[in-house]
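After the sequence you'll find the predicted model.
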Amino acid sequence: MMMSKTSTNCAGDRSVILAAVCLAALTLPLSFSGGAVATPAIGRDLGGDPVALNSITNAFMLPFGGLQMASGALADEYGRKRVFTIGVGLLTVVSLALSFAPDVLVLDLLRALQGVAAATMAGGAASLAQEFEGHARTRAYSMLGTTFGIGLAFGPLMAGYLTDTFGWRSIFVATAMTALLALVFGVPRMRESRDPNSAGLDWPGTLTFTGALSLFTFGIIQAPESGWSSPLVSGLLSGAATLLIAFVVIETRIARPMLDLSLFRCSRFVGVQVLPIASCYCYVVLLILLPLRFIGIEGFNEIDAGVLMLALSSPMLVVPALAAWLVRRVSAGIVSGVGLLIAAAGLLMFSRVGLGASSYALVMPMLLIGFGTGLPWGLMDGLSISLVPKERAGMAAGIFNTTRVAGEGIALAIVGAILSALSQAALHGVLPDANEQVSARIMASAARLATGDLGAAAKVLPEISRAALSQGYAQAFQNLLYILIAITILAALAVFCLLGREPAAVAGKDVPGPRFDEHRGRSRLE
């Protein structure tokens, strides 16, 4: 009887831990998608140039992605519960402060601090690896993926409703209240865990990696406004390359690196990293671009745009659980690769839908994209943790989340720059004989179009009618979708090659993989 009671209590504790981690994880897609939906309203209220408005999302994504590995190392060193608690508490305070931001500059700075807080919540995902084994772990991470799906599904709708009803500031109040619930009711019951062999934070690696990521992303964001050949953009990109080289050199020479580069000799590890990168280009960028298109270009109000976004994000409510069931019979690589091909088909269907089309014409391609992406989405976290001993789960979670979140930030910057460049080319087609002065205004107008600000684009370039500007945007958006389709198909092929031969249910098992060699201070592949 005593053993049964103990077992029941342990199961109850695990359920509380899972609930706390999932509730805190819910704030991340709310922070991500809420800022995107609110951007047009923030622009109308506080003003700001295209770079500042783009930074509403990118200022959050940069530290969120750049500090994931450092957060994982800190969680292994000082305790997953402790780091997780600090992150949730800081997110609560900063989100509340965002609701009082007086201008775009302060808003962007607070969004960066909010990204730091979000990054330190990686200890929560690592804690799950200590509590669950086998298929229970698969189900736990599937639940985590489903929670992200709930946030992605209802985040745009909630943000649209709050913006339309109470103003954009209420979005950040809602995020603070959600984080506060996890802090008050869930965190006190979490069990502390850490890596007994942890050797502390790799400060040189952290600083060089974060610096490289920041410089690269700012360079990409600045390029549409300053030009790719400008000294500022060239300096930023050159600095990013220099810091990246320094980071690789540092990580190969220290005993306990933040990023164990020898992991990249394992094809399964590389295959897992492909999954979040692919989801960035077939799904995540659309969470930002589509609200801007629907609200800023096509004239939807925030609530209608949020309802329409449900077609893209609602599959995340159920598909991750379906993926966890499928991998008991089919390898995770096959399930994930097929999902990416389905997403590519949805992108192709969406490319055939022009501006002004009915909502019904948009629903089916968006559902396909969401369904296809949901298959690998529900497996990625569990796969990443399964590749290392659970004592180093913080490192594994940090590496994977860095790939996912930093990839999202980079993808958003790259896709935004591509859309601006494609819009610029389309507008030059309307004014083929533009002089240097008009060309500069075309560049500025295209940058405004890429952020969904049709009104500002028309003021900058009055020579072109609003209808022609909209048509130029539509042409650019279609060409962008073709690029995203190509990236998604190539990623699917890579996943088939790298993960397709794994046995079924690999995501739920502690499979042989990279193991840490304490004597050599390196991971070795079995």
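Sure, I can see it. Quick caveat, the model's predicted, so the values are computed rather than measured.

make it CA atoms for all contacts and neighbour counts henceforth
Fine.

Pull out the buried positions in the host helix or strand of R524.
According to DSSP states H and E, R524 maps onto strand 522-525. Within strand 522-525, the residues scored as buried using 16 or more other C-alpha atoms under 10 Å are 522-524.

longest single helix anywhere in the protein?
Counting by DSSP state H, the longest helix found in the chain is helix 2-46.

by how many degrees do the helix or strand that that one is followed by and helix 2-46 diverge?
Sequence order places helix 50-66 as the next helix or strand after helix 2-46, per DSSP H and E. With axes from the mean of the first three to the mean of the last three C-alpha atoms, to 10 degrees applied, the angle from helix 50-66 to helix 2-46 works out at 160 degrees.

Does anything pack onto helix 50-66? Which helices or strands?
helix 2-46, helix 104-119, helix 203-226, helix 393-430 (3 or more C-alpha pairs under 8 Å, 6 or more residues apart in numbering; DSSP states H and E).

okay, now the one to match up with it:
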Amino acid sequence: MDRSASHADHPIEPDARRGLAILAAVCVAALALPLAFSGGAVATPAIGRALGSLGTSEKLADPTALNWITNAFMLSFGSLLMAAGALADLYGRKRVFIYGLAGFVLCSLALACAPTLLAVDLLRGAQGAAAAAALAGGTAALAQEFDGHARTRAFGALGATFGLGLAFGPLIAGVLIEYASWRAIFLSGGVACTLSLVFGTRYLRESRDPHARGIDWPGTLAFTLALSSFTFGVIEAPVHGWTSAPVLALLAASAALACAFIVVEKRSARPMLDLSLFRYPRFVGVQVLPIATCYCYIVLLVVLPLRLIGVDGLREIDAGCLMVALSAPMLVVPFVAAGLTRWFSMGVVCAAGLVLAAVGLLWLAVALRAGPYAAIAPLALIGIGAALPWGLMDGLSVSVVPKERAGMATGIFSTTRVAGEGLALATVNAVLAALTATHLAQRVPGDRASLTEAAARLASGDPVQAAAWLPVAGATTLQHAYSDAFGTVLKGLAAITLLCAVIVAAFLGARTREQVAPSDVPAQERQRA
């Protein structure tokens, strides 16, 4: 008899010690994942300084390679998350969790010894794939080990751990760079996942979905290639130009692959993405929430440290301390949001939070003109605004569809969140570089290639190499051009966030019976993502 089926029919409450060990295994892994994301962003300038020069001052770090330090991780993580969940159902949740952790540890150790930027980028892609397996397998296994209120508390602890990693990831990365090396960031993630691996191997029980029928490989391949083509095209656009043949070819390929993915999913007997769910208006509204938080919150976790360290000249540890103002509200505000739903609908609370975040982004665009430390108050407002929907959208993702569709709904939601983060980062970096090039062209003479290269290096947080490409521009001119472009980007992010707030209010604003707790959804459906 399948163990997962018998466990679902006859729930077994683990003893306190074993249950704590299981929860610790998954939560420690969940703590390492945000550190791998935000820590890599904070470490980017240091990695560029260390690996960008190949022995001569003339050979400078490629800004495209620097962008891939974060984008490679997010791309593989987002595109493979649903496939990893299907593998966990088919071959075993514990097995996929353990293999994912082992791969993450190996990649982390290799990153700590990486000799070149190319090696870092390739290893970050492999690390993202391992993270997808660890997250999908770990959360599915956790759902099988706990039932009822114990499951609610366990997933609450898991969410709090993610919040802890987001809140203090930049600070931890800054401290490690200040007192050790950027390599210590990846080494610490490997050590954390080693502890998780030990506990998970010993205490987790294996479980499978007895009804799993295989992996939608055509859909997975089309989805991954579509995301990869779009991301690569957007990253290359600032260097080669948006109208260049390679960029247009990549973007066209992305559109064609996306259409192919839709066709494959419509014809698949067991699709990775059930398109029929998009017939529910409230389900569509829920998908807007992770997109909104990507643009008002996640993007800042990456692009703002690059500015603070590379352009404003802060040390990594000081930039990490400043970033706590943005991410610390994630530890408290989600609980406040849950309390507010006693009086307001979840959609209203989420929309109100997005409006606050948009106001904070506009405030930040003005405050940064007075210096980096003037950003503390607007960053806190952005963090509070983003944390309001953050604490509710996971529950909404399963409450706005019939209960029997909850597993697929959470899978789509998770993929929208993680893949959206990668796309948002690539797009914002490309737009920032393009705007910086435009402002530089208005201020200093220079050929298009030099202006483009200088702008790309400024956008990656490296004004020294930008000055090497555009020596006629002084440091002040470069900084002002970048600051003006950064302010325009913040206003654009505010506009996107406000638009998302309007859509969320329209689709999710009314209080309905669909607003139920995630614990009301059967365990077999909730864990499939």
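Received it, and whenever you're ready, just let me know what you need. As the structure is a prediction and not an experimental result, all values here were calculated from the model.

Kindly provide the TM-score of these chains.
Overlay of the two chains. TM-score (TM-score structural alignment, normalised by the length of the first structure): 0.90; 505 aligned residues with a C-alpha RMSD of 2.4 Å.

coming back round to it: quick check: which of the helices and strands packed on helix 50-66 of the first structure is nearest to L461 of the first structure?
helix 393-430 (9.7 Å; C-alpha to C-alpha).

The longest helix of the first structure packs against which elements?
helix 50-66, helix 104-119, helix 122-131, helix 134-166, helix 169-181, helix 285-292.

Of all those, which one comes closest to E391 of the first structure?
That would be helix 122-131 among those, by C-alpha to C-alpha, at 8.0 Å.

The closest one against the second structure, how far on average?
When the second structure is overlaid, helix 122-131 of the first structure sits 3.3 Å from its aligned residues on average, using mean C-alpha distance after the TM-score superposition for the first structure.

Give me the angle between that helix and helix 134-166.
Going by the same axes, to 10 degrees, helix 122-131 of the first structure makes 150 degrees with helix 134-166.

what helices or strands is helix 122-131 of the first structure leaning on?
helix 2-46, helix 68-78, helix 80-98, helix 134-166, helix 393-430.

Apply 10 Å and report the result again.
Judged by 3 or more C-alpha pairs under 10 Å, 6 or more residues apart in numbering; DSSP states H and E, the packing partners of helix 122-131 of the first structure are helix 2-46, helix 68-78, helix 80-98, helix 134-166, helix 359-386, helix 393-430.

Mean neighbour count and distance to F247 of the first structure for these - can I get that in JSON lines?
Below are those laid out as JSON lines (neighbours: other C-alpha atoms under 10 Å; distance: least, C-alpha to C-alpha, whole Å):
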{"stretch": "helix 2-46", "mean neighbour count": "20", "distance to F247 of the first structure": "28"}
{"stretch": "helix 68-78", "mean neighbour count": "29", "distance to F247 of the first structure": "13"}
{"stretch": "helix 80-98", "mean neighbour count": "23", "distance to F247 of the first structure": "24"}
{"stretch": "helix 134-166", "mean neighbour count": "23", "distance to F247 of the first structure": "31"}
{"stretch": "helix 359-386", "mean neighbour count": "25", "distance to F247 of the first structure": "22"}
{"stretch": "helix 393-430", "mean neighbour count": "24", "distance to F247 of the first structure": "14"}
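
With distance to A278 of the first structure added, can I get those helices in a markdown table?
Formatted as a markdown table, those follow (distance: least, C-alpha to C-alpha, whole Å):
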| stretch | distance to A278 of the first structure |
| --- | --- |
| helix 2-46 | 18 |
| helix 68-78 | 19 |
| helix 80-98 | 27 |
| helix 134-166 | 16 |
| helix 359-386 | 9 |
| helix 393-430 | 9 |
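
mind checking which of those is nearest C497 of the first structure?
Here helix 359-386 is closest among these (C-alpha to C-alpha), at 15.0 Å.

The first structure: which residue goes with L440 of the second structure?
Aligning on TM-score structural alignment places L440 of the second structure opposite L427 in the first structure.

Pretty sure its match sits against A440.
No: the pair L427 of the first structure / A440 is not scored as a contact, 11.6 Å apart, by C-alpha atoms under 10 Å.

that older thread, spatially nearest residue to the match of L440 of the second structure (excluding sequence neighbours)?
Leaving out its chain neighbours, the residue that sits closest to L427 of the first structure by C-alpha to C-alpha, 6 or more residues apart in numbering is G472, at 6.0 Å.

how deep is P512 of the first structure tucked in, by neighbour count?
The burial count assigned to P512 of the first structure is 12, neighbours taken as other C-alpha atoms under 10 Å.

any idea whether it is helix, strand or coil?
coil (DSSP: H, G, I helix; E, B strand; the rest coil).

before we move on, what about P196 of the first structure?
coil.

what lines up against it once you look at the second structure?
By TM-score structural alignment, P196 of the first structure lines up with P210.
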